[in-house]
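[1] Below are the sequence and a predicted model for it; my questions follow.
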Amino acid sequence: MAKIKEYPVIFKNFIIDILKGDFNKSSVKLKNAGISTLDKILSTDSPIRYTIWKINNKKKIKPIKNSGIKFAIIYFYKDNFNKADFNKLKALLDKQNYKNYEIFIDKDNLINEILQKNCTHICFVEQKDIISVFTLSSLANLINENTDIIYSDNDVINQFSIRVEPYFKPEYSPLLLYSHNYFNGLLAIKINGNLINELKNIHKISNNEIYKLILRLTRQSLKIKRIPDILYHKHHSNYERDKNISTQETVQNEIKERGLNAKIIDYKHKNYNLIKSYPIGEPLISIIIPFKDKISYLKQCIDSIESKSSYKNYEIVLVNNRSSEPETLDYIEKTKHRALSADIDFNFSRLNNMAAKAASGEYLLLLNNDTEVITPDWLESMLGFAQLSQSGAVGPKLLYPNNRIQHVGIITREKGVNHINSLMDSNKSGYKNYNDVPRECSCLSGACVMISKDKYWEVGGLTEELAVEWNDMDFSLKLINKGYYNVFCPHSVLCHYEKISRRGKHKTSLKQEIKYFMDNWEQVLPDDPFHNPNFSGKKTGFAIKLD
């Protein structure tokens, strides 16, 4: 996008294009310049962003041939059936350019009627909610034989019939799904024996019953796809009602059924569940801390671990990287913790790999020396998630000394990465409470990250070609590439004084490392599965794209 200083040239070229009669070219240039300005001015959560998005994403109805895919649209309601609302949905379905569907009103033994009509997929629409005229064609274009569940983004129709509050969702994220049913609206499920049996046990369809259904279905490995487009519009009355409905019991029962050592703890938003995972047993955790002098920060870090940690089965492995100050050398000589000597040029990856080989723990925790523990249960909170078979690395919430957010997960972008909600007040929950709920993310900060030793070496540890920066991003993506989920753990909170010990150094190395990182990961960076392509990734990471 254009920078402010480029505007005189832009307007000069605009006038030249007008004089040449090239109105299309000139209007495109002016539009781009305007969008660039708006993107800088508008806040992340400005409703104007979504208004512009809706204008830019208007679609033309294209003909599509009916296929063997046949949708059963289940219309359900809470109390009383409203014929006018039902007819409104029927009118929208009549406008669908994909015509192979049947609509059913929720009642007993509904599944038998659906099977008689030879439907292949089920969709749910609540009374008063409506769907886009492109909904069925969008589903039909994406579905193939291996697709079990499809869901889309959604928004809300307010009391003035204006579409607001868009929810642009990530791809399937198992932990995030415990916090709330983000699959719901729009949701399509392939009909098979398992679904039929589950539906037979539901006497009346409701959002809570749909949530239970999704949680039960996802106990097994499924092919789940997301459509990053608004295909479902919730009525504001349904939306407001759902804000005050708790699903804590539903999720707690599911956790019990799955045999997870976890529970739902109290949270300020009733319609969100805050899951906390607890460790099984007390495996040894090796806390690895590389350092070079700056003994005041190292002592503060270690003192906070020793005085605040409620989990006691840990060892601290210090990695001394050419410290020379007398006070530091004296501390090393007297410390009760193991101190390795690394007489090498600074290489964060190599220092950690050296210590990982020497560590005795079943789990490793890589920790910067410029950090300070805040929450006493920081170790066991991360360990509970790290023990899950699907988890790769687990990272905490990191705060700056001014109590603003430094790290709650990292997204990948076309030209790199971005900390989401960086510099936001730590008391704020952020977009969809992302600052507060455990969830999957593509990358984690290497300032503090926990992982099992086996998984650490499964991906070769930290890449030593990345000596200073990008090694944590590279490590995270290697784990994703192996099929693991990296987890943000909000229950573990530390203060991070960031780059105290190496600010302004290694500039030459950084350029080489950026190139190495981009050469290896450039192809996957634009498609962060735990973000949404309708976000620009700028500012807090949740600014809706304007172009």
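    Great, that's in hand.
[2] For the rest of this, base every contact and every neighbour count on C-alpha atoms.
    Fine.
[3] Quick one: residues contacting Gly409.
    395, 419-420, 441-445, 488 (C-alpha atoms under 8 Å, 6 or more residues apart in numbering).
[4] again, but for Ser476
    Ser476 touches 392-393, 442-444, 486, counting by C-alpha under 8 Å, 6+ apart.
[5] dropping in the other structure now:
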Amino acid sequence: MSAEKGLESTGPKVRASTDPAPSPQENAPQFSIITPVYNPRYRDFLRCAKSVRKQSFRDWEWCIVDDGSTKRLIWPIIRILASFNRRISARRRDTNGGISVTSNNALELATGRFIVPLDHDDRLKKKALQLVSEAVERSPEAQLLYSDEEVINARGRLLKYLRKPEWSPERLLCQNYCNHLSVLDRALVQQVGGYREEYDGAQDHDLVLRVTELTSNVVHIAIPLYQWRAIPGSTATAVTEKPGAIDAGRRAIEDAVRRRKINGEVIAAGEMFHRVKRFPSSAPKVSLIIPTRGTDGPIFGLHMPFIKNLLMALNRHRTYPDLEVLVVSDAETPSGAIPRTLENLDVSTIPFPHPFNFAAKCNLGAVNASGEILVFLNDDIEPVSEDWIQTLVAHLEPEDSGIVGPMLIYENGLVQSAGHINPGPVIFGRGESPLSKHGYGMPLWINRETSGLTGACVAIRQTTFYEVGGFSELFPNNYNDVDLCYKLQLAGYRCLWTPDARLYHFESKSRETPIEDWERDLASKYWGRFISTGPDSHTT
């Protein structure tokens, strides 16, 4: 028996916890694969073992801990594996401790720079560790790497390919989208205390949340390196197979919200996931900037100017305390389009005596605004959520939040925009139900980073807006919002989208805006490298 009571060991001698960490001269491996084992099907575990032994990259060790399996051949198989390969170390627990306790036992055996969690019935692709090592060479500062993955059935046949988004910390606060394969810096894992057994079922999500509070050096490898086996009882089949995992995930997120001092509430996002509904910690002055030319059209069966409908709706449903409204109007705007007296709104009209230029009108409104937060609105908008302004303000509280947008829906209730995705840029979610589960991780249900946002409704701090130079007037009609979002990302800010703020957008009723070839060419000239990738590149 080992010095630790209840753990039988085999394989290379285990370093005592009081020994110094291995130095480079001691030839510690780059990767420590850790696998807690409990009663897997023999065939599945042997295939798992084969996937490790057949890795094209050889600088690894495999740390296996049997969590008191009751299948009598599991431990003998593990001992045989360890006896024939000096890179495999193994322990056996006399009592079942659960996945977190057993994973921590495996972590104690690890000596590599990175740990590579591997479930006992899953498989690594043959070049998995090689491609991770190459990614580390390209990004030596990386402390968390994650890859795309494949879901396979009991016979090993491919069921689906999970294409994951680029690094998205806001999404991670809703769901563990990194999942398999995740490769973590071992020193960082030890620094945060390893796995916590009170979050069994969501222990990997809890660990990644804590690790990423200490590092933003995250790399996405957009290749499937892991095969997740869907068998009865596995969340690869359905998360409802382990209902306790859903509750554990909620509690892990709630703990992260407390640690990060976020003013918010963890709410359900469908049956599987959660999201943080944020509330503002203060009420900074907000300036609503609304370009208009007084166009009218049908709105829910009534024919009226869009700007009039918007202002009347804002007046009826005002819930935000410190608010000013700036209407930037063309000379052709009819005099009766803008209501003169609104008891709940402070409305100022700013004339724009130039040819139509949406970007220039927005910039003129910003120059005249006195609010800490600028909200740019099309005139063919009508709020649905009573607290939509509060929600947008709350998402701008983190220092690295650059801009935030809401869910925009058509008059018929279908989605008009849920952010931009790349390559494209393409408007995500258009024409779908707000309840649609389309896309990886149900992106219409969760807060997330996005490649861009439509300028029909966005909120941004005034200081940030000026820092990046506002809207580029080189794009008078289209791509001005795309340009703004890329400038923000280049400056290190995040573009955020949330379904907790919803507004109607009567798109194309106020102004038809066909995209010209020169606009596409100019956008590509400036932002071609951004257009090819982004936080939501693989949302669909």
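    All right, it came through fine. All of these numbers come straight from a predicted model, not from anything done at the bench.
[6] so which of the contacts of Ser476 of the first structure hold up in the second structure?
    Retained in the second structure by both residues aligned by TM-score structural alignment, their matches' C-alpha atoms under 8 Å are the following of those: 393, 442-444, 486.
[7] Just among these, which is most surrounded?
    Cys443 (32 neighbours; other C-alpha atoms under 10 Å).
[8] My understanding was that it contacts Asn481; is that so?
    No. Counting by C-alpha atoms under 8 Å, Cys443 of the first structure does not reach Asn481; the two are 11.7 Å apart.
[9] End to end on stretch 184-198 of the first structure, go ahead and measure it.
    Taking C-alpha to C-alpha, to the nearest Å, stretch 184-198 of the first structure runs 17 Å from one end to the other.
[10] An error on my part: the question was meant for stretch 498-513 of the first structure.
    End-to-end for stretch 498-513 of the first structure, by C-alpha to C-alpha: 19 Å.
[11] If we only consider the contacts of Ser476 of the first structure, which is nearest to Asn97 of the first structure?
    Taking C-alpha to C-alpha as the measure, Asn97 of the first structure lies nearest Ser442 of the contacts of Ser476 of the first structure, at 36.6 Å.
[12] What does the closest one correspond to in the second structure?
    By TM-score structural alignment, Ser442 of the first structure lines up with Ser451 in the second structure.
[13] how much space between its match and Arg229 of the second structure?
    Ser451 of the second structure is 31 Å from Arg229 of the second structure, by C-alpha to C-alpha.
[14] Let me know the secondary structure of the residue of the second structure most remote from its centre.
    In the second structure, the residue that sits farthest from the middle, by C-alpha atoms, centre = their mean, is Ser335; the gap is 45.5 Å. State at Ser335 of the second structure, reduced to three classes by DSSP: H, G, I helix; E, B strand; the rest coil: coil.
[15] Just the ones in strands from the kept ones among the contacts of Ser476 of the first structure, please.
    Residues of those located in strands (DSSP state E): 393, 486.
[16] what would the kept ones among the contacts of Ser476 of the first structure look like in TSV with distance to Asp155 of the first structure?
    Compiled in TSV, these are given as follows (distance: C-alpha to C-alpha, whole Å):
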residue	distance to Asp155 of the first structure
Ala393	33
Ser442	25
Cys443	28
Leu444	29
Asn486	28
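[17] which of the kept ones among the contacts of Ser476 of the first structure sit farthest apart?
    So, these by C-alpha to C-alpha: farthest apart are Ala393 and Ser442, at 10.1 Å.
[18] Find the helix or strand that the counterpart of Phe376 of the second structure in the first structure is a member of.
    Aligned counterpart of Phe376 of the second structure in the first structure: Leu366 (TM-score structural alignment). For Leu366 of the first structure, the enclosing helix or strand under DSSP states H and E is strand 363-367.
[19] Report all helices and strands that that strand contacts.
    strand 285-291, strand 448-452 (3 or more C-alpha pairs under 8 Å, 6 or more residues apart in numbering; DSSP states H and E).
[20] how big's the offset between the last one and the second structure?
    Comparing strand 448-452 of the first structure with its match in the second structure after superposition yields a mean distance of 0.5 Å (mean C-alpha distance after the TM-score superposition for the first structure).
[21] how about Met304 of the second structure, secondary structure?
    Looking at Met304 of the second structure with three-state DSSP, the answer is strand.
[22] Would you mind confirming that it is in contact with Gly297?
    Yes. Here Met304 of the second structure reaches Gly297: they are 5.7 Å apart, a contact under C-alpha under 8 Å.
[23] so where do the helices sit in the stretch 151-300 of the second structure?
    Secondary structure of the stretch 151-300 of the second structure (DSSP state H, counting those that start in this stretch): helices located at 169-172, 186-191, 203-211, 243-259.
[24] Let me know which of those is the nearest to Val101 of the second structure.
    helix 203-211 (10.2 Å).
[25] Which strands or helices does that closest one pack on?
    Using 3+ C-alpha pairs under 8 Å, 6+ apart: helix 203-211 of the second structure touches helix 186-191, helix 243-259.
[26] roughly how far is the last one from the heart of the chain?
    The one in question is helix 243-259 of the second structure. Distance of helix 243-259 of the second structure from the chain centroid (C-alpha atoms, centre = their mean, to the nearest Å) equals 16 Å.
[27] Repeat that for stretch 351-362 of the second structure.
    35 Å.
[28] Kindly report the same for stretch 233-247 of the first structure.
    Worked out by C-alpha atoms, centre = their mean, stretch 233-247 of the first structure lies 22 Å from the chain centre.
[29] Check stretch 396-408 of the first structure too.
    With C-alpha atoms, centre = their mean, you get 18 Å for stretch 396-408 of the first structure.
[30] Within the helices and strands, which one has the equivalent of Glu150 of the second structure over in the first structure?
    Structural alignment (TM-score structural alignment) places Glu150 of the second structure against Asp155 in the first structure. Using DSSP H and E, Asp155 of the first structure falls within strand 149-157.
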